[in-house]
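K.L.:
need a 3D model of the sequence below.
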Amino acid sequence: LLEDDFQFILCEGCRQESTSLKLLPCLHTLCLGCLSKTKHIGQCSVCQMPIPQASGIPDMDNLLFTNLQARLKVYKKIMGGVDLFCDNCKKPGEFWCCECEEFLCTKCSEAHQRYLASHEAKRVMDIRAGSAKDFLEGTQKTSNLSCSNPTHKNQSV
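P.N.:
A predicted model of the protein is given here:
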């Protein structure tokens, strides 16, 4: 399901999705697995530029790629044909609010729109009719980048 347009968010070493992508000073992005393999060398496995951190693992997470992966994971869930359930009442989920990051049934969606009029809950069937690019464009206007540091839970960048 990962379209060719989104191959850039994979680890540049193993070409896999990872929740622990690190941004190197050379601007390449590697997962912790690939970095631990080259830790003793202390350089980027793509361009061989030295990594200045003594541990060989940069401190900076690639938050943009990590957040894009999280959004694409939701898109894959929507497209995957699995049953989606309302996060509030557990009835069939027919809408997705990208601001709340919740699936909603019709009744909860109506209440949601009444109290959170600035949020746009999109119909799941409309999302399925579009592309991943359409889905991401719809979420970029409203979603914030969240810090991946576990001690900064739910803090926006």
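K.L.:
please count neighbours and contacts with C-alpha atoms only from this point.
P.N.:
Noted.
K.L.:
and the residue minimising distance to the centre of the chain, how far is that from Cys26?
P.N.:
With distances taken as Cα atoms, centre = their mean, Ala70 lies nearest the centre of the chain, 2.1 Å away. Between Ala70 and Cys26 the computed distance is 24 Å (Cα to Cα, to the nearest Å).
K.L.:
next: Met125.
P.N.:
The gap separating Met125 from Cys26 is 41 Å, by Cα to Cα.
K.L.:
now swap in Pro50 and tell me
P.N.:
In this view, Pro50 and Cys26 are 9 Å apart by Cα to Cα.
K.L.:
common neighbours of the two, please.
P.N.:
Residues touching both Pro50 and Cys26 by Cα atoms under 8 Å, 6 or more residues apart in numbering: Cys44.
K.L.:
show me where this protein has its helices.
P.N.:
32-37, 63-79, 106-115, 124-129, 132-140 (DSSP state H).
K.L.:
with Phe95 as the reference, name the closest of the ones you listed.
P.N.:
For Phe95, the closest of the helices of the chain is helix 124-129, at 5.1 Å, according to Cα to Cα.
K.L.:
in that closest one, what counts as buried?
P.N.:
Buried residues in helix 124-129, defined by neighbour count with 16 or more other Cα atoms under 10 Å: Val124, Ile127, Arg128.
K.L.:
got a list of contacts for that helix?
P.N.:
Taking Cα under 8 Å, 6+ apart as the rule, helix 124-129 contacts Ile78, Met79, Gly93, Glu94, Phe95, Trp96, Asp134, Phe135.
K.L.:
and for comparison, fold this next one:
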Amino acid sequence: MAKKPSDDDGCLDDLLDCVICIGPFTNPKMLPCGHTFCLACLQSDHNASKQAGRRQFSKIRCPVCRDETQIPPNGIAGLRNDFKVNKIKVAMQKNKKLNRRRNNTCNPCATRNKTVHAEVYCVECNTNYCQKCMRVHSKNAAFTGHTVIDKSKQLDLNATDPPCQIHEDEESHFFCQLCKTIVCQMCIIEDHADHDVITIQMACDQQKQRFSQLEHVIVGKVRRRSDTIAHLKAKESSLLQSCKEVCIHAAWV
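P.N.:
Got it, this is the predicted structure:
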């Protein structure tokens, strides 16, 4: 069960609200009739009905259409999870994050009703900062190691890091050099705390540098091979000319 957020994010958010608590779904459970509610809301509603003697203990009635459903052996928690709601919530969170990243206004200043141009964007905070607010951010030990992007150098604001394969609500902003895999913040805490982890951008830059060095080596080898081939062709031409001269001389003898 969750409290109603103070900001109204539009009609789509309303579709993600539980009709019992009038707040965003928490642990959404779908009844066979197709209606979805928070697990805690269903449990509270069912307990209230039992105390009032309005229904059987083994069945739960949909608060919307009144259809009755047999409660699973492991209780109301055993009802089907509404994964669709969770996926929509994740998609909306990513969209909000992208919209904030596109914005060029300093977010902390905006909370003080000030409109100040943002100079950088912090990936972990999902926040735009002006120079003044960024100095405060940098001095805070809690923000050490955060990935800060110069907004003037952002080439593609539509680009987002891939979702984590383990933690579906997280994006994989980092690359573990030991395991050779992309990871999210939760992955680092749980499994990669002692590993050498860098941002995906840093990993890309390192790979670009390696490819550039490899290209330089390959170009050098190709050039040397080309010189060798040209030298051999010149030798071949010289030998052929010598053979012709020998044959002509032999014919006159």
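K.L.:
drop the TM-score for these two in here.
P.N.:
Scored against TM-score structural alignment, normalised by the length of the first structure, the superposed chains reach a TM-score of 0.54; 112 aligned residues with a Cα RMSD of 3.5 Å.
K.L.:
ok, the corresponding residue of the second structure for the residue nearest to the centre of the first structure to Glu171 of the second structure distance?
P.N.:
When the second structure is aligned by TM-score structural alignment, Ala70 of the first structure is paired with Val90. Applying Cα to Cα, the value for Val90 of the second structure to Glu171 of the second structure is 10 Å.
K.L.:
next: Phe211 of the second structure.
P.N.:
In this view, Phe211 of the second structure and Glu171 of the second structure are 26 Å apart by Cα to Cα.
K.L.:
neighbour count for those two, which is higher?
P.N.:
Neighbours per residue (other Cα atoms under 10 Å) separate Phe211 of the second structure from Glu171, with Glu171 holding more: 19 against 12.
K.L.:
isn't that one up against Pro163?
P.N.:
Yes. Contact criterion Cα atoms under 8 Å: Glu171 of the second structure and Pro163 qualify, at 4.3 Å.
K.L.:
map Leu32 of the first structure onto the second structure.
P.N.:
Under TM-score structural alignment, Leu32 of the first structure pairs with Leu39 in the second structure.
K.L.:
count of neighbours near that match?
P.N.:
Quick note: Leu39 of the second structure (other Cα under 10 Å) scores 21 neighbours.
K.L.:
what residues are up against it?
P.N.:
Residues near Leu39 of the second structure by Cα under 8 Å, 6+ apart: Met1, Thr26, Asn27, Pro28, Lys29, Ile76, Ala77.
K.L.:
can you tell me which of the residues you listed has the most neighbours?
P.N.:
Going by other Cα under 10 Å, Pro28 tops the contacts of Leu39 of the second structure with 28 neighbours.
K.L.:
looking for the alignment partner of it in the first structure.
P.N.:
Aligned counterpart of Pro28 of the second structure in the first structure: Leu21 (TM-score structural alignment).
K.L.:
not counting sequence-adjacent ones, nearest residue to that match?
P.N.:
Distances taken as Cα to Cα, 6 or more residues apart in numbering put Cys31 closest to Leu21 of the first structure, at 4.4 Å, once the chain neighbours are dropped.
K.L.:
quick check: the aligned residue for Arg128 of the first structure in the second structure?
P.N.:
Aligning on TM-score structural alignment leaves Arg128 of the first structure without a counterpart in the second structure.
K.L.:
can you give me the distance of Met30 of the second structure to Arg61 of the second structure?
P.N.:
Distance from Met30 of the second structure to Arg61 of the second structure, by Cα to Cα: 12 Å.
K.L.:
thinking the match of Pro28 of the second structure is in contact with Asn62, fair?
P.N.:
Yes. Assessed by Cα under 8 Å, Leu21 of the first structure is found in contact with Asn62 at 5.6 Å.
K.L.:
all strands of the second structure, in order?
P.N.:
Secondary structure of the second structure (DSSP state E): strands at 28-30, 36-38, 59-61, 68-70, 80-81, 120-122, 127-129, 148-150, 174-176, 181-183, 197-199.
K.L.:
okay if I get those as TSV plus distance to Lys233 of the second structure?
P.N.:
Compiled in TSV, these are given as follows (distance: least, Cα to Cα, whole Å):
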stretch	distance to Lys233 of the second structure
strand 28-30	77
strand 36-38	80
strand 59-61	90
strand 68-70	87
strand 80-81	74
strand 120-122	59
strand 127-129	63
strand 148-150	54
strand 174-176	49
strand 181-183	49
strand 197-199	50
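K.L.:
and those: which comes nearest His46 of the second structure?
P.N.:
His46 of the second structure lies closest to strand 59-61 among the strands of the second structure, at 6.3 Å (Cα to Cα).
K.L.:
and that closest one, what does it pack against?
P.N.:
Strand 59-61 of the second structure sits against strand 68-70, with contacts defined as 3 or more Cα pairs under 8 Å, 6 or more residues apart in numbering; DSSP states H and E.
K.L.:
alright, that wraps it up for me.
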